[in-house]
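# coords below, sequence missing:
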């Protein structure tokens, strides 16, 4: 389990850019706008200089230039719907905001990636004052740009974890459009039980690379008296094998102490585990998975000393503005680790 949360906090300080106004009525005069109290967002548009430059603010600043009928799509629409995984960065470089336009429309302003269609545009969903493509369509647009089938699989799993798409609706929409092999793979094998990108990668290696049957994700493990022993990232009930991905939040001494206590409790009831950490190669992932499964006891249900509990979703988000902003920044910096 990692410190990642699949949903991002709702933006709380979005400010729509205004035009520079020679008369100073609907916006600041040119000389004032050039001063330290204002920040230029694009040609002729400004916001107050103290407006935080969050991902959502950048989407809003790009959306100011949308023509009639245009809408934000791709990662931008998913982000405004609440999906944390699509953070608008490629490494440290901001990605352009994808927009969907009628075929004959044009858009002015920097930082946008244009998609056009000759067909009927979907009815937009207005989020935080921005017209957005429905999330299922936005996801399909984003999947076209996935760097690999694995990356596409993570994207779909994280959209599901964030609760921003309906999987069956996305699959139906996909049948009406030409899709890449990566998108088809991602939608076919999608899992709603993953809570972090690394859990999705671990599941895909388990299933697609090693060829093991689909396990359960983020399930409680109880002893026979009903006492909670752990919530494990991956669990194959039949073999009694579990897996964990330990990210940066597991590196402090207290967390390591708790992790060892959990592992000991799980061994005590006959479960065999593997642990993956940052920096491991995928060869190591595959070897650890196969080795743990070979060591597993494969006990029939009547001989097991543990039982299965409930699925555990991601915890609620912080509800304060300060915590929300901290979470946005922390999420980005973790993505660079």
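Ah, there it is. Everything quoted here is computed from the prediction, not taken from an experiment.

# C-alpha only now, for contacts and for neighbours.
Noted.

# measure residue 93 to residue 332 for me?
Per C-alpha to C-alpha, to the nearest Å, residue 93 is found 11 Å from residue 332.

# Just want to know which of these two has more residues nearby.
For residue 93 versus residue 332, the count of surrounding residues by other C-alpha atoms under 10 Å is larger for residue 332: 19 against 8.

# isn't that one right up against residue 87?
Yes. In this structure residue 332 lies within contact range of residue 87 using C-alpha atoms under 8 Å: 7.0 Å.

# Need the overlap of contacts for the two.
Residues touching both residue 332 and residue 87 (C-alpha atoms under 8 Å, 6 or more residues apart in numbering): none.

# what about residue 201, distance to residue 153?
In terms of C-alpha to C-alpha, residue 201 sits 8 Å off from residue 153.

# Settle it for me: which of the two has more neighbours?
More crowded of residue 201 and residue 153, by other C-alpha under 10 Å: residue 153, with 27 against 19.

# residues in contact with the more buried one?
Listed by C-alpha under 8 Å, 6+ apart, the contact partners of residue 153 are 182, 183, 185, 186, 187, 189, 190, 200, 201, 204.

# putting a second one here so we can go through both:
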């Protein structure tokens, strides 16, 4: 059985905001609301306070009273509700929270650190209303909006890769949609991002690494999560990025890779690849967050080492053996 999307899994751990009038009728007065047991979610609405960081799902529920009759949740929050777990509203570079986007044809409120109001008309097909959740933008529209609102082409590609992988958005349909809405600000960025987007990513950081590899290091587009085998058909590894010409495997090490058993497995896999004459380089988020100049130089040096290797020692293959094809049918 597949795991529940994070939004659904977090719902039992959340509290719905209640209006002041409702709370007063329940015997909860101003003095209680001013204490540590209650948290103000928005003007005139409160909920029981929670320990620890606020879950993305709770943040979304907190803004529902602000929607009124015309508001629709968009952006990362709409993606998260629909099942894009990797778009959780947390800034990957600072750890801070992105505001929740509310789209409405009539703007009557000011944006804040929690919410960002965007004026816009949505077609009927652009909106869906999941059970027990307020209206959100449909996946195709969500991808388009997130892609055009992204602060850079790289982050736009991240959004597209995630939506293609986790919500099965079809790239050609997105390109058509963006072309039909070319007059909207940022549509050109979505069209450019669609040229870079690929299926099959395993994390957003993998996409950031790939964009750095191609755009900043200026190297040819690598294969993504390509299985590699030895000449006897034994599985060697599936690096995040692989350039067959350079025999270069570029791996992103997330927090998961620092866990002891996973770290050991990574080391063994790296040894197998290197024994087959594959050049391996490992990158983590700090390399991408900080000044990328040293990282770009490292990537280029790795590529140069790979292109200068003695190819007669290559004992790897991209040909998938029959047992692998059967397993993945």
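That came through fine. Because the structure is predicted, anything quoted here is derived from the model rather than measured.

# Work out the TM-score between the chains.
Put the two chains on top of each other and the TM-score (TM-score structural alignment, normalised by the length of the second structure) is 0.77; 302 aligned residues with a C-alpha RMSD of 3.3 Å.

# re earlier: show me which of the contacts of residue 153 of the first structure are buried.
Burial by neighbour count, 16 or more other C-alpha atoms under 10 Å: within the contacts of residue 153 of the first structure this picks out 182, 183, 186, 187, 190, 200, 201, 204.

# Now distance to residue 272 of the first structure and secondary structure too, for those, in CSV please.
Converted to CSV, these look like this (distance: C-alpha to C-alpha, whole Å; DSSP: H, G, I helix; E, B strand; the rest coil):
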residue, distance to residue 272 of the first structure, secondary structure
182, 33, helix
183, 34, helix
186, 29, helix
187, 31, helix
190, 26, coil
200, 20, helix
201, 20, helix
204, 20, helix
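
# Nearest to residue 9 of the first structure among those?
For these, the closest approach to residue 9 of the first structure (C-alpha to C-alpha) belongs to residue 200, at 21.6 Å.

# Trace that closest one over to the second structure, please.
Taking TM-score structural alignment for the superposition, residue 200 of the first structure sits opposite residue 207 in the second structure.

# count of residues packed around the spatially closest residue to that match that is not a sequence neighbour?
The shortest distance from residue 207 of the second structure to any residue that is not its chain neighbour, by C-alpha to C-alpha, 6 or more residues apart in numbering, is 5.7 Å, and that residue is residue 158. Neighbour count of residue 158 of the second structure, defined by other C-alpha under 10 Å: 30.

# Equivalent analysis for residue 333 of the first structure, please.
The tally of other residues near residue 333 of the first structure (other C-alpha under 10 Å) stands at 11.

# Now do it against residue 199 of the first structure, distance only.
Counting by C-alpha to C-alpha, the separation of residue 333 of the first structure from residue 199 of the first structure is 19 Å.

# Residue 263 of the first structure now?
18 Å.

# Could you check which of the two has the larger neighbour count?
In terms of neighbours (other C-alpha under 10 Å), residue 199 is the more surrounded of residue 263 of the first structure and residue 199; the figures are 26 against 17.

# Go ahead and confirm the more buried one touches residue 245.
Yes. The pair residue 199 of the first structure / residue 245 is scored as a contact, 6.7 Å apart, by C-alpha under 8 Å.

# The stretch 51-200 of the first structure: strands as residue ranges?
71-72, 89-90, 93-94, 97-102, 112-117, 125-127, 130-132 (DSSP state E, counting those that start in this stretch).

# among these, which is nearest residue 214 of the first structure?
Among those, the nearest to residue 214 of the first structure by C-alpha to C-alpha is strand 89-90 (30.4 Å).

# how far is that closest one from where the chain is centred?
The offset between the C-alpha centroid of strand 89-90 of the first structure and the centroid of the whole chain comes to 13 Å, using C-alpha atoms, centre = their mean, to the nearest Å.

# likewise stretch 127-139 of the second structure?
With C-alpha atoms, centre = their mean as the basis, stretch 127-139 of the second structure stands 20 Å off its chain's centre.

# Any buried residues in that stretch, and which?
Residues of stretch 127-139 of the second structure classed as buried by neighbour count (16+ other C-alpha under 10 Å): 127, 128, 134, 135, 136, 137, 138, 139.

# before we move on, what about stretch 214-233 of the second structure?
217, 219, 222, 223, 224, 225, 226, 227, 228, 229, 230, 233.

# Equivalent analysis for stretch 162-180 of the first structure, please.
Of the residues in stretch 162-180 of the first structure, those scored as buried under the neighbour-count criterion (16+ other C-alpha under 10 Å) are 162, 163, 164, 165, 167, 170, 174.

# so what's the first one up against?
Contacts were defined as C-alpha under 8 Å, 6+ apart; by that measure residue 162 of the first structure touches 6, 7, 82, 83, 84.

# Aligned to it, what sits in the second structure?
When the two structures are superposed using TM-score structural alignment, residue 162 of the first structure falls opposite residue 166 in the second structure.

# Can you give me the distance of its match to residue 83 of the second structure?
In this structure, residue 166 of the second structure and residue 83 of the second structure are separated by 7 Å, where distance is defined by C-alpha to C-alpha.
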